[in-house]
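**Student:** 3D model of this:
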Amino acid sequence: MYSKIQKAIASIQTQLQDFEPSIGIILGTGLGSFSKEIDTVLEIPYNKIPYFAEPTVEGHVGNLIFGYLEGIPIVAMAGRFHYYEGYSMEEVTFPVRVLKYLNIERLIISNAAGGVQGHLYPGDLVFIKDHINLHAQNPLRGKNDPRLGVRFPDMLKAYDTELNKKALAIAEKNNIRAFEGVYVGTQGPNLETPAEYNFFNIIGGDVVGMSTIPEVLVAKHMNLPVLVVSVISNRCFPVDEITETTLEEVI
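**Tutor:** You can find the predicted model right below:
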């Protein structure tokens, strides 16, 4: 793993030269258009970076974008990988390790998610404070490389509380409906059943999605502060009000 990271970094830096991003951003499903807000310095297709996979889901372009956002140097993933696409957990989370070795100071992860609490509506923002991991696999499984992180990373503070406070304050200032909540991570690709949505509600979940948790686990493994924001794409509770959801609605 470590040698793969170094090869990817070397390939990127031959093009990047002196640009040094301080923040990494992962753009989730339906959020790729946010890349238009970036004052782009360099854009590298994933297929030009060693060991990067290629997204197969509509709306995930597959470019690593370097540039400025409100004057801050950032690197953004326009497109992410999901376990349900057939990639290994190592492939899904490999970009997070590369971003860390680009010396970013914090990582912002976005996703589209279903709301499993009655007060959540499409368009609401939920800043994640904790998660419930229902994925079948874990990206930290296998022999641990101490250069990347400790064998048993503690997940008590996986999500940065100070970043959440700042994000909530900004949302309130701009009259944006925003909450803190718990993310339930499922494997996908199928959407969940009404019984499953009800279960997620009972066990304390606020939103449900098919990404994010593997990336958070790896970020925490590498001691990288994380802010996660879920954009509610559809209501999944109360279960008697659920309607069928399509990818077009999500993106």
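**Student:** contacts, neighbours, all on C-alpha from now
**Tutor:** Noted.
**Student:** ok, N133 touching V184?
**Tutor:** Yes: N133 is in contact with V184 according to CA atoms under 8 Å; the separation is 6.2 Å.
**Student:** do you know how far G30 is from S233?
**Tutor:** 9 Å (CA to CA, to the nearest Å).
**Student:** cool, F19 as well?
**Tutor:** When CA to CA is the yardstick, F19 and S233 sit 35 Å from each other.
**Student:** how about the strands of the stretch 51-200 of the chain, start to end?
**Tutor:** Assigned by DSSP state E, counting those that start in this stretch, the stretch 51-200 of the chain shows strands spanning 63-69, 72-78, 106-115, 125-133, 178-185.
**Student:** In a markdown table: those strands, plus mean neighbour count.
**Tutor:** Rendered in a markdown table, the data for the strands of the stretch 51-200 of the chain read as follows (neighbours: other CA atoms under 10 Å):
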| stretch | mean neighbour count |
| --- | --- |
| strand 63-69 | 20 |
| strand 72-78 | 23 |
| strand 106-115 | 24 |
| strand 125-133 | 21 |
| strand 178-185 | 22 |
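**Student:** next up, for comparison:
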Amino acid sequence: MNHEQNMRAANFISEKCFETPKIGLILGSGLGVLADDIQNAVKISYSDIPGFPESTVEGHAGQLVLGKLNGVMVAAMQGRFHFYEGYTMDKVTFPVRVMKELGIETLIVTNAAGGINESFEPGDLMLISDHINNTGTNPLIGLNDDNLGVRFPDLSEAYSKRLRLLAKNTAGRIGLSVKEGVYVANTGPSYETPAEIRMLRVMGGDAVGMSTVPEVIVAKHANLEVLGISCISNMAAGILDQPLSHDEVIETTEKVKNSFLQYVKELVVEIHSTTKQ
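**Tutor:** Presented below is the predicted three-dimensional model:
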């Protein structure tokens, strides 16, 4: 994707939107319900947006929703794209480029993840402090467009310390217990083996999933401030003596949706109040 393609998609969306959003949301498996709480919503199917792929995974509605969440203008992806669906990394991360062109300054990225850290439990929310890119590739491979970002972006603070502190304080204020840890991205779509989970634990991983990292790399390339939240939907392979399934992911995210909804609604207000001009 190039700058012109990004602009074409952003202009298409802007024509349908009554106000410029500054906060973007990427909603992972089972977490798209948050977009249903957006007021005065403008809903645009991914298939209508120039250059957008279509989501093929259960629990991903496949639309961009723009409107007011708790009084704050947001643009929310109700479903994301994954490398394992057969899309190139350019396609997977294209929405992040478009959000940047829309005027987004802060990106909240969410996902459902398997717990590697044995102190975690299904239903926990984990603030992502850092990540390990275990996909074997990078969305920035290829010629660099200097209009989009620098050739060698710094990822020493991929997930904003400022936003993590704000998120911890917000959780404390509403009486919500949150974890913090390192997210590992694999390509999927198969779940990891118990041996792979033991390896990832040694590497320093606390949770594992099949998304987020490519989007965050591109977000940092685009100079966006990022907050990442994982919903621990299940314990990873080998920790509990039971098989893994996507149904379990959806079931767990359904159980925690009320606390997740309240948390993100509070967060957008706090982020808005601390970043508005």
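**Student:** So after superposing, what's the score?
**Tutor:** Comparing the two superposed chains by TM-score structural alignment, normalised by the length of structure 1, the resulting TM-score equals 0.96, with 249 aligned residues with a CA RMSD of 1.1 Å.
**Student:** So for G30 and S233 of structure 1, which sits in the more crowded spot?
**Tutor:** Taking G30 of structure 1 and S233 together and counting by other CA atoms under 10 Å, S233 has the greater number of neighbours (25 against 21).
**Student:** Can you give me the neighbour number for the residue lying closest to the more buried one once chain neighbours are set aside?
**Tutor:** Closest residue to S233 of structure 1 in three dimensions, ignoring its sequence neighbours and counting by CA to CA, 6 or more residues apart in numbering: P122, at 4.9 Å. Other residues near P122 of structure 1 number 15, with proximity taken as other CA under 10 Å.
**Student:** Run through the residues that contact the residue nearest to I49 of structure 1 when sequence neighbours are not counted.
**Tutor:** Nearest-residue entry for I49 of structure 1: A8, 5.8 Å, with adjacent residues in sequence omitted and distances by CA to CA, 6+ apart. If a contact means CA atoms under 8 Å, 6 or more residues apart in numbering, then A8 of structure 1 has I49, P50, Y51, V98 as its contacts.
**Student:** Next up, the contacts around the nearest residue to the last one once chain neighbours are set aside.
**Tutor:** In space, not counting the residues next to it along the chain, V98 of structure 1 is nearest to I5; the distance is 5.8 Å by CA to CA, 6+ apart. Shown here is I5 of structure 1, whose contacts under the criterion CA under 8 Å, 6+ apart are F94, R97, V98, Y101.
**Student:** now, which of these sits nearest E241 of structure 1?
**Tutor:** Closest approach to E241 of structure 1 among the contacts of I5 of structure 1 (CA to CA): F94, at 38.5 Å.
**Student:** Isn't the closest one up against F52?
**Tutor:** Yes: between F94 of structure 1 and F52 there is a contact under CA under 8 Å: 7.3 Å.
**Student:** who wins for most neighbours among the contacts of A8 of structure 1?
**Tutor:** When neighbours are taken as other CA under 10 Å, the top entry among those is V98 (20 neighbours).
**Student:** what's near enough to touch it?
**Tutor:** Under the criterion of CA under 8 Å, 6+ apart, the neighbours of V98 of structure 1 are I5, A8, I9.
**Student:** Now secondary structure and distance to V239 of structure 1 too, for those residues, in CSV please.
**Tutor:** Supplementary listing: the contacts of V98 of structure 1 in CSV, determined by DSSP: H, G, I helix; E, B strand; the rest coil; distance: CA to CA, whole Å:
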residue, secondary structure, distance to V239 of structure 1
I5, helix, 44
A8, helix, 45
I9, helix, 46
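**Student:** Which contacts among those does structure 2 share?
**Tutor:** Shared with structure 2 under both residues aligned by TM-score structural alignment, their matches' CA atoms under 8 Å, the contacts from the contacts of V98 of structure 1 are I5, A8, I9.
**Student:** so what corresponds to the first one in structure 2?
**Tutor:** I take that to be I5 of structure 1. In structure 2, the position corresponding to I5 of structure 1 is occupied by N6, as judged by TM-score structural alignment.
**Student:** measure its match to F12 of structure 2 for me?
**Tutor:** As judged by CA to CA, N6 of structure 2 and F12 of structure 2 stand 10 Å apart.
**Student:** Over to R162 of structure 2?
**Tutor:** 33 Å.
**Student:** same question, S45 of structure 2
**Tutor:** S45 of structure 2 sits at a distance of 12 Å from F12 of structure 2 (criterion: CA to CA).
**Student:** Run a quick neighbour tally on G118 of structure 1.
**Tutor:** Using other CA under 10 Å as the criterion, G118 of structure 1 is surrounded by 13 other residues.
**Student:** For the closest residue to Q187 of structure 1 other than its chain neighbours, give me its contacts.
**Tutor:** Spatially, and ignoring its direct neighbours in sequence, Q187 of structure 1 is nearest to H135 (5.1 Å; CA to CA, 6+ apart). Counting by CA under 8 Å, 6+ apart, H135 of structure 1 makes contact with G185, T186, Q187.
**Student:** Is it correct that the residue nearest to S233 of structure 1 is in contact with N234?
**Tutor:** Yes: counting by CA under 8 Å, P122 of structure 1 does reach N234; the two are 5.3 Å apart.
**Student:** okay, now G71 of structure 2: neighbour count?
**Tutor:** The criterion is other CA under 10 Å. On that basis, G71 of structure 2 has 13 neighbouring residues.
**Student:** For it, which non-adjacent residue is closest in space?
**Tutor:** V269 (7.6 Å).
**Student:** in what helix or strand does the one you found lie?
**Tutor:** helix 257-275 (DSSP states H and E).
**Student:** quick check: that helix aligns to which part of structure 1?
**Tutor:** Alignment note (TM-score structural alignment): helix 257-275 of structure 2 is unmatched in structure 1.
**Student:** now the angle from that helix to strand 63-69?
**Tutor:** Counting by axes from the mean of the first three to the mean of the last three CA atoms, to 10 degrees, helix 257-275 of structure 2 lies at 70 degrees to strand 63-69.
**Student:** How far does helix 257-275 of structure 2 sit from its chain's centre?
**Tutor:** Centroid separation for helix 257-275 of structure 2 versus its chain: 15 Å, with CA atoms, centre = their mean, to the nearest Å.
**Student:** ok, residues contacting it?
**Tutor:** Contacts to helix 257-275 of structure 2, defined as CA under 8 Å, 6+ apart, come from residues 23, 31, 33-34, 69-72, 125, 163, 166-167, 170-171, 174, 176.
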